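1. give the three-dimensional model of this entry:
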Amino acid sequence: MINHRKSFGMYTFIAVDACMTPGIKRPHNFFGLITADLAKSLQSFSLKAFDSNQTFWFSHYPTSTIISPGYDLRSLIGKTAHSYFCGHLHNPLNLMPNMYTVQPQGFLELELADWRGGRFFRIVAVDNDLVSFVDAQMHKRDSDDWPLVLITNPKDAGFLLPSKEPTERILKSTHIRILAWSRYLIQRVSVSIDGAFVGNARPAKRHDASI
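-> The predicted model follows:
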């Protein structure tokens, strides 16, 4: 468990090491395991995370491949987590590029294909406690694939979690905010809404107080 403290709040990261001990090879390592000791630790971490602005859980294994005898892992995650980040299944045959779901317990489970073979990576941003993310593939990024863009405000409505985010802040919002990266010099960031140009973005200052 790691707490990242800022002047405006605290953000918590809880790791779930469900790997079996001793470690075993494929195909026997397809499932993870929550032991009694690990369950006790996770319950303690969850209690400590209640005052955090946002809490993120992460593990190698999706919750669907974790064995937790007599223990409801998803319910525990749902008490505090905005998102649960995981991998493991590696986008088999490229048939599942977007492995995302909202679990009934009220958190996003966001699986990402592997870095080892596929070179997939994820960028996550927290903007006024609203969480956005973008997934990308490193070795297939040609010149036409840049820049890599993550719009943090307004966030993608498909991933809104009113029970875990202050979505009412969107009503008071006055700015469109964008994170952009490129291997080439970014000279201008233009903004269009529904195909209509509305203006050019300006670089934000550090700790910009805009909403």
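
2. going forward, measure contacts and count neighbours with C-alpha atoms only.
-> Noted.

3. how much space separates residue 109 from residue 198?
-> 34 Å (CA to CA, to the nearest Å).

4. second input sequence below; structure requested for side-by-side comparison:
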Amino acid sequence: MEVCFVGFDSTMEIGLRGPTNLFGHPTDQLLSDLDMELSQWDAESAKSSVRKIAFGHFPLSFSAPADSGKSLKDVFLKHSLSAYLCGHLHTRFGKNLKRHHTLLSGKYYQFNVHEGLSDVGNESCSKNAEPIKEFWEWEMGDWRKSRAMRIIAIDSGHVSFLDTDFKFGSRDVIILPTFPLDSRFMQRISYSRDYKCQTMKISSYESIRALVFSRKVIVSVSVKIYDSMPGSLSLVLDQVMMKHNGNGTRGDMYVSPWNWRAFSDSSPDRYWLQIEAIDISGSSSFSQIRPFSVNGLTSRVNWRWKEFFVWVANGLICITLFCGLSFQFFSHCFSFHKLFLGVRRIITLTRKLVQVSLEVTL
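-> Below is the predicted model of the structure:
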């Protein structure tokens, strides 16, 4: 398994800063370089599986298209990235600023995490079938203010992550389940085809796996699976996980064989997974409980108003800047001093607009 990490900077080089530095400004040259860098791994993907991950500062909704009209999203869809990691807004508008992108999803805004997600189940198993163009956009918190950290794991082609913060000090135990994946924020449309057509190795399905990072000696790790069909979480599996030696990671990998076919279901959030680790002092630590779908179905998630407001504010700011600058240009095109004062007024009004909107939201 090969992994390609590509980072880039889409900030403006010269010119007016605030408030335009609120947005990323990728150039055609940057998009061309990014495309070329990602294309270098296409030859490797023919020999073995390659996972491509890009990272930058600005989310796509705050990134302008280049002069040619081409955007970062076009490049990422072309290469079907596993994920694009970004920041900028961080956790100011909630911890759920994640988006799954396809050719059908909104260009600048979406009404939910999975907008444009096509119905799965009708995928062709033909070798000549066109691969699905998709990628995840995972915005993450910052270390400076939020003391947030993200751990990413790639396990047999499955990309997973865990967000944790250290606002109240360090943690003795951190648990990251690597398979099965969270059906809300990590599942790809292509996973449904992989399950149906068995394009991935069956061995990757045959065990539950988790990474455990601990400052203390871990004496036991167990996996618990709950069934939500009765209307409440009912424990249906509770078994010990064994430590896998020589996994080559900083954390310890724990595995547990299971009858994965028994958990295949038409609902993407019927079954829920949680990992428990007990250290030498007898203290128990738990992973975040999360839904999973072994047959690759995606559990849809709707944004709360605070998270949806990000895309509304983005549109309001763009409209305000465009209308304001146009008016000031035509009204004061012969007076640079008045034009400068006009731009300052627009910046002030824009900031007040965002501040008032935030107060209404909060």
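
5. TM-score of the superposition?
-> Once superposed, chain against chain, the TM-score is 0.81 (TM-score structural alignment, normalised by the length of the first structure); 198 aligned residues with a CA RMSD of 2.7 Å.

6. who has more neighbours out of residue 109 and residue 198 of the first structure?
-> residue 109 (22 against 11; other CA atoms under 10 Å).

7. pull the number of nearby residues for the residue mapped onto residue 180 of the second structure from the first structure.
-> Aligning on TM-score structural alignment places residue 180 of the second structure opposite residue 154 in the first structure. By the criterion of other CA under 10 Å, residue 154 of the first structure has 17 neighbours.

8. how about the contacts made by the nearest residue to residue 154 of the first structure once chain neighbours are set aside?
-> Distance criterion CA to CA, 6 or more residues apart in numbering; nearest residue to residue 154 of the first structure, sequence neighbours excluded, is residue 176 at 6.3 Å. Applying CA atoms under 8 Å, 6 or more residues apart in numbering, we find residue 176 of the first structure in contact with 151-154.

9. equivalent analysis for residue 92 of the second structure, please.
-> Taking CA under 8 Å, 6+ apart as the definition, residue 92 of the second structure has no contacts.

10. are we agreed that it is in a strand?
-> No - according to DSSP: H, G, I helix; E, B strand; the rest coil, residue 92 of the second structure belongs to no strand; its state is coil.

11. just name the closest of the contacts of residue 176 of the first structure to residue 67 of the first structure, please.
-> Nearest to residue 67 of the first structure among the contacts of residue 176 of the first structure is residue 152, at 35.0 Å by CA to CA.

12. all strands of the stretch 101-250 of the second structure, in order?
-> In the stretch 101-250 of the second structure, the segments counted as strands under DSSP state E, counting those that start in this stretch are 134-139, 148-155, 158-165, 173-179, 207-214, 218-227, 234-244.

13. what about the helices in the stretch 251-362 of the second structure?
-> Using DSSP state H, counting those that start in this stretch, the helices of the stretch 251-362 of the second structure run over 305-331, 336-361.

14. buried residues, the last one. List them.
-> Burial within helix 336-361 of the second structure, assessed by neighbour count using 16 or more other CA atoms under 10 Å, is assigned to 339, 342-343, 346-347, 349-350, 353.

15. as CSV, those residues with distance to residue 99 of the second structure would be great.
-> Formatted as CSV, these follow (distance: CA to CA, whole Å):
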residue, distance to residue 99 of the second structure
339, 39
342, 36
343, 33
346, 31
347, 29
349, 30
350, 26
353, 25
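
16. isn't the match of residue 180 of the second structure up against residue 169?
-> No - counting by CA atoms under 8 Å, residue 154 of the first structure stays clear of residue 169, with 10.0 Å between them.

17. overlap of the contact sets of the two?
-> Shared contacts of residue 154 of the first structure and residue 169 (CA under 8 Å, 6+ apart): none.

18. what number of residues lie near the counterpart of residue 220 of the second structure in the first structure?
-> Residue 220 of the second structure maps onto residue 188 of the first structure when the alignment is built from TM-score structural alignment. Other residues near residue 188 of the first structure come to 10 when the count uses other CA under 10 Å.

19. contact partners for residue 188 of the first structure?
-> So residue 188 of the first structure contacts 200-201 (CA under 8 Å, 6+ apart).

20. gap between it and residue 150 of the first structure?
-> Taking CA to CA as the measure, residue 188 of the first structure falls 15 Å from residue 150 of the first structure.

21. where along the first structure do the helices fall?
-> 36-48, 73-80 (DSSP state H).

22. mean deviation (superposed) between the first one and the second structure, please.
-> By that I understand helix 36-48 of the first structure. By mean CA distance after the TM-score superposition for the first structure, the fitted helix 36-48 of the first structure averages 1.6 Å away from its aligned residues in the second structure.
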